[in-house]
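>>> Fold the stuff below for me.
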Amino acid sequence: MRPSGNAVPAARRPLAALDEPVRVEYRTVHGYRRAFLRAGSGPVLLLVHGIGDSADTWRDLIPVLARDHTVIAPDLLGHGRSDKPRADYSVAAYANAMRDLLGILDVDRVTLVGHSLGGGVAMQFAYQYPERVERLVLVSTGGVGRDVNPVLRLVSLPYMDQLMHLLRLPTTKVVGRVGAAAVRRLPLDLGYDVDDLLRIFEALPDAQSRSAVTRTLRAVVDWRGQVVTMLDRCYLARAVPTLLVWGRHDTIVPVDHAFVAHAAMPGSRLEVFEGSGHFPHHCEPARFLGVLQEFLAATQPAGHDTDAWRRLLRYGRGDGATDAGAHLADQALAQSHRTAT
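Purely as a prediction, here's the structure:
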């Protein structure tokens, strides 16, 4: 029996004492209701999910993290329990929304943990509001290079909303589940991600939800691949402790992007999970928690130096990256013609 909603499959949950209640809360921001999970006390972790997902992707990790931190995990606008208006679903708009929610909650500084699209939102937040960022944790993040799963390119095309509606028909859903079961038995990388991808798709209950997700996707992906990149400005985060986590078998954003991002961010730490796909926090939750907790304990929150920030803006990347790393990042950047704003 499959779990309902966006819950992490039971077999993949970490063994953790659920000693901290996780609350669903709501705030209205600019006239739209935003949902978020909150638990714990202490330094703040802001957990940001990916396209089509919700804060529930983190639900089984939150009680452990909340032992030492205040954990806030929002449903992005257009996702989960948050409102789904016809609105701006760009990465920059999501970063602004995170700022506004934190302002309402009286939170000044955070460690950002972003998965997939959420990683792009985390980097954009760090670019727009560097004085508010203590650390960055980017999990299978988007916004590195053009390559992305061809299915996402297809969904970004016009009129795909109608096809997504057809895929919601009962007969088609049954065929999809049977196909997913077959994929799990084959020695394919897709087997690592198929359960989560099916979970996300089945959690889109109506046309409004599907429209919001496709609008979000089209803000970052077109038929040629990803259309935004963090590579041209990620050097600005060189003073921020940064952890990159990727699954070796990621079928959505290839693991090659992990090495490009690592090369472009001098001082970052890279962890590649050999037994994971696009959702390492689901495939290997105990290891993910261990790596994240060790990183949080071993690093000090970044302090923002306005003068140093201005110098970086004036003179660019400078000599922080190795020659090989800079060349690798420059090659990837040359393949991306548009950048985040």
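>>> okay, CA-based contacts and neighbour counts for the rest of this
OK.
>>> so who does the most centrally placed residue in the chain touch?
In the chain, the C-alpha nearest the mean C-alpha coordinate belongs to His115, at 2.1 Å (CA atoms, centre = their mean). His115 is in contact with Val48, His49, Gly50, Leu138, Val139, Ser140, Thr141, counting by CA atoms under 8 Å, 6 or more residues apart in numbering.
>>> Show me where the stretch 1-150 of the chain has its helices.
62-65, 91-104, 117-128, 150-155 (DSSP state H, counting those that start in this stretch).
>>> Kindly reformat those helices as a markdown table and extend each row with distance to Pro280 and mean neighbour count.
Converted to a markdown table, the helices of the stretch 1-150 of the chain look like this (distance: least, CA to CA, whole Å; neighbours: other CA atoms under 10 Å):
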| stretch | distance to Pro280 | mean neighbour count |
| --- | --- | --- |
| helix 62-65 | 15 | 22 |
| helix 91-104 | 22 | 18 |
| helix 117-128 | 14 | 26 |
| helix 150-155 | 20 | 16 |
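>>> Please provide the structure for the following sequence as well, for comparison with the first:
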Amino acid sequence: MEHSGFLRRWGTLSSFFLVLLLAWGRLYAQTPSTHWSDEDRISSQVIKLRNGITLNYAVQGDPNGPVIVMLHGAGDSWHSFARVLPLLPANYCVYAITLRGHGLSDHPARGYSRADFAGDILEFLDQLHIQHATLVGHSLGSFVAQKVAEQDTGHLDRLVLVGSGPGTHKAGSSEDEVTSPFAKLTDPIPYTFARDFQASTIYHPVPAWFFEMMVGEAQRVPAATWHGLGASISAGDPLEDLKKIKVPTLLLWGEKDSIFHREDQEVLLKNISHASLKAYPETGHALHWERPERFTSDLLAFIHSNGPNP
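This is a model prediction of the structure:
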């Protein structure tokens, strides 16, 4: 009798653990793929540039495939593209770079003009012998990408500007409203600032795990970088510089963008030859966060339509 009672208890426990195991399996299957197997194909690396700056970057895909280089916005890192990287085909070679002053890249005390950032990217392209690349830049990264394209001597075939503007400065603009708090920041960066800053760029909801990750990345950026970014944005760039961009250019813009507006897109279209615009309804400034599937589809379609095809 004792033996049979033990067996009944063991059978009950076995059933309980089986149910628990099945539930865990379902949770695993429903977990965002970027948390599991898809991350295994992304490698995080560092490179020391000839100017002494060390940059952190992520790379994935076929080393011999068509190249895509991605640049993030202010307060972000290469993790800004965490929802996009798993969607890109493995036959592409994709680099997502963390700009100086951000993430695990070097944090110099100064050197945060758009020209400084662009110089780093041009050196990166040189040192890795990258040619015929599609350069993608979001927000701050889009202004860096503009500078790179203006100065480029053969690295780029295409340019994608995400949540961008003409780069000129107008007092009292939406950019001023966003950047005016930068000058007052001190270390450590307050969680409330990082949270509110990142939230201000979003209109369509994003997953909680992703939002908290990007809040953490904004906190990682030191006050000196935020100060430099504010000064750089206030300085602006001559509108005529946009006419130096000669590669086919795609503008991706969210209609609910609170920083850059439709008239900013029209200025870009007027001054960049071979430029086209895709507007995303019900989408904010960080459209690759909010609409990663559509963003990836539009990016790949642009690459294919401006050959040679991969």
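>>> what two of the contacts of His115 of the first structure have the greatest distance between them?
Val48 and Ser140 (12.2 Å; CA to CA).
>>> Which residues are in contact with each of the two?
His115, Gly119.
>>> Report the contact partners of the equivalent of Pro181 of the second structure over in the first structure.
Mapped onto the first structure by TM-score structural alignment, Pro181 of the second structure lines up with Val155. Taking CA under 8 Å, 6+ apart, we find Val155 of the first structure in contact with Asp161, Thr214.
>>> From His262 of the first structure, how far off is Val155 of the first structure?
29 Å (CA to CA, to the nearest Å).
>>> hang on, the earlier thing: wait, which of the helices of the stretch 1-150 of the first structure is closest to Val24 of the first structure?
helix 62-65 (12.2 Å).
>>> what range in the second structure matches that closest one?
With TM-score structural alignment as the criterion, helix 62-65 of the first structure aligns to 85-88.
>>> likewise stretch 87-106 of the first structure?
Against the second structure, stretch 87-106 of the first structure falls on residues 110-129 (TM-score structural alignment).
>>> how far out from the middle of the chain is the matching stretch?
Centroid separation between stretch 110-129 of the second structure and its chain, computed with CA atoms, centre = their mean, to the nearest Å, is 17 Å.
>>> Identify the residues contacting that stretch?
Outside stretch 110-129 of the second structure, the residues that touch it by CA under 8 Å, 6+ apart are 47, 49-51, 53, 99-100, 131, 143-145, 147-148, 152, 155, 224-225, 228-229, 232.
>>> Show me which of these are buried.
By neighbour count, with 16 or more other CA atoms under 10 Å, those hold 49, 99-100, 143-145, 147-148, 152, 155, 224-225, 228-229, 232 as buried.
>>> Can you tell me which of those is closest to Tyr28 of the second structure?
Using CA to CA, these come closest to Tyr28 of the second structure at Leu99, 33.1 Å.
>>> what sits against the aligned residue in the first structure for that closest one?
Applying TM-score structural alignment, one finds that Leu99 of the second structure aligns to Leu76 in the first structure. Residues in contact with Leu76 of the first structure, defined by CA under 8 Å, 6+ apart, are Arg34, Ala35, Val48, His49, Ser54, Ser82, Tyr94.
>>> Aligned to the third one, what sits in the second structure?
What it means is Val48 of the first structure. When the second structure is aligned by TM-score structural alignment, Val48 of the first structure is paired with Leu71.
>>> List the contacts of that match.
Taking CA under 8 Å, 6+ apart as the test, what Leu71 of the second structure contacts is 78, 96-99, 135-138, 141-142, 144-145.
>>> Now do it against Asp120 of the second structure, distance only.
For Leu71 of the second structure relative to Asp120 of the second structure (CA to CA), the value is 12 Å.
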